[in-house]
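Asks: kindly return the folded structure for what I paste below:
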Amino acid sequence: MRTSVKLTAYALGLVVVFGAAAGAGRALGPEEKPAPAPAAHGDAHAPAPDETAATAATAHVPGGLQVAQDGYRLTPVTTALSTGDPQPFRFRVLGPDGKPVTAYTTNHDKDLHLIVVRRDLAGFQHVHPTLAADGTWSIPLAVDTPGQYRVFADFQPADRDEGLTLGVDVPAAGDYRPRPLPAPARTTEVDGYTVTLAGDLTAGASAQLTLTVSRDGKPVVPEPYLGASGHLVALRDGDLAYLHVHPTDEQSLSFAAEVPSAGVYRLYLDFKHDGTVRTAEFTATTSGIVVPAPPSAQPAHDADGHTHD
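Replies: Model (predicted):
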């Protein structure tokens, strides 16, 4: 009897001990992880900052840097350029459905403008291929020297409200010898014509550039060309970001040009006179063009009052 009483008391003691431990565990509770940060106010599906930045960057990519955009793709059929006699250069623009685009909106008298330039910004050409019924563009084309060339297609599909500029590299085989970019200058010569540039580029803002043409010291009035008095293409040195602008009025060669960033640019002005189209080229920077003063106008000594050998 005494033995059973002892066992019963022992069992009751264990119940009390384990019950106390369980109660302590409930009181302390397990370690909880911090709650996740709430989504942006009013938007349970707000994108992460990196996603927003990437989207914004894509939306502001300058023209010509991409081979594809908004479902459209520039696809060369010809894979190399000729450095001898002109050979057919063929390409297609594929639409979002993967099929060649066959309908375009005419801009400045042409359905598509093709720009060809070497990667060092030499050998510029602005030409206009013809379109076949199957959506293949073609033009006889040759370049002067070997190298890697950038081919830009500037066009507007008929079912799109805005134009596109797509670019792709196409090589010309041979001994490639890059040329240094000419220094910035206010004037340039082409086929006996003198072309003068007034105004400076401004990064991220519209800048007024005015060009004047003269021959033998007399002003020249350019003839209408592709629905304008002239055409200006700007390419950024390094990556060849593309800008194609037209005059602000029909009577002058004044352009409102907005380049995407600070840096060095090559400007190409197409103008027509006596029935022939010519291209005047300039190097320009967003910091302005500094033309050295002639020797007679330079001071005889430095600003510190001392001459130096």
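Asks: going forward, measure contacts and count neighbours with C-alpha atoms only.
Replies: Fine.
Asks: the residue nearest the centre of the chain and residue 104, how far apart?
Replies: For the chain, residue 62 is the residue whose C-alpha lies nearest the centre (Cα atoms, centre = their mean; 2.8 Å). Counting by Cα to Cα, to the nearest Å, the separation of residue 62 from residue 104 is 22 Å.
Asks: ok, now residue 151?
Replies: 19 Å.
Asks: now the residue nearest to the centre of the chain: how far from residue 50?
Replies: Separation of residue 62 from residue 50 (Cα to Cα): 20 Å.
Asks: same question, residue 170
Replies: Per Cα to Cα, residue 170 is found 34 Å from residue 50.
Asks: and these two? Which one has more around it.
Replies: Each of residue 170 and residue 50 has its neighbours counted (other Cα atoms under 10 Å); residue 170 has more, 18 against 9.
Asks: that one: which element?
Replies: In the assignment (DSSP states H and E), residue 170 maps to strand 164-172.
Asks: next, the second sequence, to be compared with the first:
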Amino acid sequence: MQTGVKITAFAAALAATFGTAYGVGRGIDPVVTEAKPAGHDTHAEAPPAPEGDGDHEEHEPAGEGPQAPAGGLQISEGGYTLDLKTPRVEAGRPADLRFTVRDGTGRAVTSYRREHEKELHLIVASRDLVTYRHLHPARAADGTWSIPVELPRAGGYRVFADFTPAKKGAENLTLGADLAASGPYEPKSLPAPSATAETGGYEVELTGGLRPGEAGELELEVSRGGKPVTDLQPYLGAYGHLVALRSGDLAYLHVHPNGEPGDGRTEPGPGVSFTATAPSAGAYRLFLDFKHKGVVRTAAFTVHAGDAADGGGGRDEGVGSGSGSGSDSHGH
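Replies: Sure thing, here's the model as predicted:
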């Protein structure tokens, strides 16, 4: 990790173009907790990082078989385009993040299929994969989505829209666009591999690992004060949601748990299991959202797919918490 070195957010945006930028922050629901940002008096305006179909491409290592598909690498796919109307914000200042999904004719999409209790899931992640937010914006009648956000640290971010149009035969899509937060900027390193994470007094332990091009089992066990949590609450129709992002290009992998509440076989904790396939070998950041006693929290892990150190060893304490209900909750 580099310390004491500040560069402008303009440089950060340039670095993001090459997949090496870093941007961190603390959000309103659940996010990674970081130190408070520097004052606004030294902020510098930054142009947005470039967006487009060719900006981020999947990397297929030599000698590997067919790779699992990854989302979020393109701003347009399947005849739909993510139109991010807020390509830059000022770090430490509240802003209204606005966007529209457009079809092949350029018209805004106004009808979506509800999945996991929502029409659209919005993920905002920093380029260093330290900051993470799972948001649910509101849609206006004209198809414009919006939600308040505040990114307290400058740098490059990626915005992911996960949705399924209501049009017959339409498939689930994850479109991605770049977002720049202007201000004084200090790069951060990807957190070390970890098998445990702490968030708001809870400890989550990860077993299993990601496998490139092959389905693998991931088990996450939630405890509090050394005792297993056996009364997890349903959140978006499940006992847990897991998002995986690949370090470098931020390829997006949204996986779902095995089983669901009320199916007669899935227990409400302490374990939540997932089946996931990594699109390639490499480092990934896993974000688990779970709900207990009315509060949604996030536990984060760094793992390596195709590495003997999968799920490896240190403790990750970089995750905050957020409320699943109430006026201050914008993330779920």
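Asks: ok so, going back, quick one: buried residues of the following helix or strand past the strand holding residue 170 of the first structure?
Replies: Next helix or strand after strand 164-172 of the first structure toward the C-terminus (DSSP H and E): strand 187-190. Under the neighbour-count criterion of 16 or more other Cα atoms under 10 Å, strand 187-190 of the first structure has 187, 189 buried.
Asks: with stretch 194-214 of the second structure instead?
Replies: Applying a neighbour-count criterion of 16+ other Cα under 10 Å, one finds 194-199, 202-206, 208-214 buried in stretch 194-214 of the second structure.
Asks: cool, and stretch 252-259 of the second structure?
Replies: For stretch 252-259 of the second structure, by 16+ other Cα under 10 Å, it's 252, 253, 254, 256, 257, 258, 259.
Asks: just give me the match in the second structure for residue 161 of the first structure.
Replies: Matched to the second structure by TM-score structural alignment, residue 161 of the first structure sits across from residue 170.
Asks: can you get me a residue count around its match?
Replies: By other Cα under 10 Å, the residues close to residue 170 of the second structure number 12.
Asks: same thing with residue 132 of the first structure?
Replies: Neighbourhood size, residue 132 of the first structure [other Cα under 10 Å]: 11.
Asks: and it, what pairs with it in the second structure?
Replies: Matched across to the second structure, residue 132 of the first structure falls on residue 140, judged by TM-score structural alignment.
Asks: list the helices and strands the strand holding residue 170 of the first structure packs on?
Replies: Judged by 3 or more Cα pairs under 8 Å, 6 or more residues apart in numbering; DSSP states H and E, strand 164-172 of the first structure is in contact with strand 68-69, strand 72-76, strand 147-155.
Asks: make it 7 Å
Replies: The helices and strands touching strand 164-172 of the first structure, judged by 3 or more Cα pairs under 7 Å, 6 or more residues apart in numbering; DSSP states H and E, are strand 147-155.
Asks: ok, average deviation of the strand it packs on from the second structure?
Replies: With mean Cα distance after the TM-score superposition for the first structure, strand 147-155 of the first structure departs from the second structure by a mean of 0.3 Å once superposed.
Asks: any idea of the angle that strand forms with strand 164-172?
Replies: Strand 147-155 of the first structure and strand 164-172 are oriented at 160 degrees to each other (axes from the mean of the first three to the mean of the last three Cα atoms, to 10 degrees).
Asks: quick check: angle from strand 147-155 of the first structure to strand 72-76?
Replies: Here the directions of strand 147-155 of the first structure and strand 72-76 differ by 140 degrees (the same axes, to 10 degrees).
Asks: who's in contact with strand 147-155 of the first structure?
Replies: Applying Cα atoms under 7 Å, 6 or more residues apart in numbering, the contact partners of strand 147-155 of the first structure are 64, 111-119, 163-173, 176.
Asks: tell me the gap between that strand and the middle of its chain.
Replies: Averaging C-alpha positions (Cα atoms, centre = their mean, to the nearest Å) puts strand 147-155 of the first structure 12 Å from its chain's average.
Asks: picking that back up, ok now the strand holding residue 170 of the first structure, how far from the chain's centre?
Replies: Remark: strand 164-172 of the first structure is offset 12 Å from the chain centroid, using Cα atoms, centre = their mean.
Asks: which of the helices or strands spans residue 12 of the second structure?
Replies: helix 9-17.
Asks: nearest spatial neighbour of the equivalent of residue 231 of the first structure over in the second structure, chain-adjacent residues omitted?
Replies: When the second structure is aligned by TM-score structural alignment, residue 231 of the first structure is paired with residue 241. Counting by Cα to Cα, 6 or more residues apart in numbering, residue 289 is the residue found nearest to residue 241 of the second structure once chain neighbours are left out, at 5.1 Å.
Asks: contacting residues for the equivalent of the one you found over in the first structure?
Replies: Aligning on TM-score structural alignment places residue 289 of the second structure opposite residue 270 in the first structure. Residues counted as contacts of residue 270 of the first structure (Cα under 7 Å, 6+ apart) are 230, 231, 232, 277, 278, 279, 280.
Asks: turn the residues you listed into JSON lines, columns for secondary structure, distance to residue 221 of the first structure and neighbour count.
Replies: Below are the contacts of residue 270 of the first structure laid out as JSON lines (DSSP: H, G, I helix; E, B strand; the rest coil; distance: Cα to Cα, whole Å; neighbours: other Cα atoms under 10 Å):
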{"residue": "230", "secondary structure": "coil", "distance to residue 221 of the first structure": "11", "neighbour count": "26"}
{"residue": "231", "secondary structure": "strand", "distance to residue 221 of the first structure": "14", "neighbour count": "22"}
{"residue": "232", "secondary structure": "strand", "distance to residue 221 of the first structure": "16", "neighbour count": "23"}
{"residue": "277", "secondary structure": "strand", "distance to residue 221 of the first structure": "13", "neighbour count": "14"}
{"residue": "278", "secondary structure": "strand", "distance to residue 221 of the first structure": "13", "neighbour count": "15"}
{"residue": "279", "secondary structure": "strand", "distance to residue 221 of the first structure": "15", "neighbour count": "20"}
{"residue": "280", "secondary structure": "strand", "distance to residue 221 of the first structure": "15", "neighbour count": "21"}
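Asks: I'm done for today, thanks for sticking with me.
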